[in-house]
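1. Give me the fold of what follows.
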Amino acid sequence: MTMEERIIELEIKAAYQEDLLQALNNIVSQQQQQIDRLEMTCTLLNERIKSVSNQRQEGENTSNAHEIPPHY
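-> I've put the predicted structure just below:
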């Protein structure tokens, strides 16, 4: 193998590595966007659960206040 062939082979390998690196970078970027969306969804769901829980507790407190005692 001549020196020129070796250089060409190295240039080809470098080009493939650059393409692979760009593809991996795109995948990581997409995954990060998906993680960000999932974190936002989890935050919203957590807030919704807390809101529903608070409403439920407030509803139980008000319904107990108007309940007739069991001896009537």
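2. For the rest of this, base every contact and every neighbour count on C-alpha atoms.
-> Fine.
3. dump the residue contacts of residue 10.
-> The contact partners of residue 10, by C-alpha atoms under 8 Å, 6 or more residues apart in numbering, come to none.
4. ok, 10 Å please
-> For residue 10, the contacting residues are 4, 16, by C-alpha atoms under 10 Å, 6 or more residues apart in numbering.
5. try the one 3 residues further on
-> Contacts were defined as C-alpha under 10 Å, 6+ apart; by that measure residue 13 touches 7, 19.
6. Now the second one, please; I'll put the structures next to each other:
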Amino acid sequence: MDRDVEERLAHLERSVDDMSDTVARQDREIEKLQRRVEALIAREAERASEGTGGVVVGDERPPHY
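-> Down below sits the predicted model:
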């Protein structure tokens, strides 16, 4: 009986370690993505303030055509 409990505990410990590694990796990825989004927002705000921030949607032609 003790051997079965030890095996289950070892399996649970491994699962917790794996999940912890996954959460840590995801946290790093989220931080990286947040920095990218912030950079894109800043860049787009700069373009908008310069008046060059037009966005073409789908098959829409820009106004100068």
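7. give me the number of residues near the aligned partner of residue 41 of structure 1 in structure 2?
-> Under the alignment by TM-score structural alignment, residue 41 of structure 1 pairs with residue 36 in structure 2. Residue 36 of structure 2: 12 surrounding residues under other C-alpha atoms under 10 Å.
8. ok, now the one 5 residues further on?
-> When neighbours are defined as other C-alpha under 10 Å, residue 41 of structure 2 has 12 of them.
9. average gap between the helix or strand the match of residue 41 of structure 1 falls within and structure 1?
-> Applying DSSP states H and E as the criterion places residue 36 of structure 2 in helix 2-50. Once fitted to structure 1, helix 2-50 of structure 2 is off its aligned match by 0.4 Å on average (mean C-alpha distance after the TM-score superposition for structure 1).
10. how much space is there between the residue mapped onto residue 29 of structure 1 from structure 2 and residue 13 of structure 2?
-> Under the alignment (TM-score structural alignment), residue 29 of structure 1 maps onto residue 24 of structure 2. Per C-alpha to C-alpha, to the nearest Å, residue 24 of structure 2 is found 16 Å from residue 13 of structure 2.
11. Cheers, nothing more for now.
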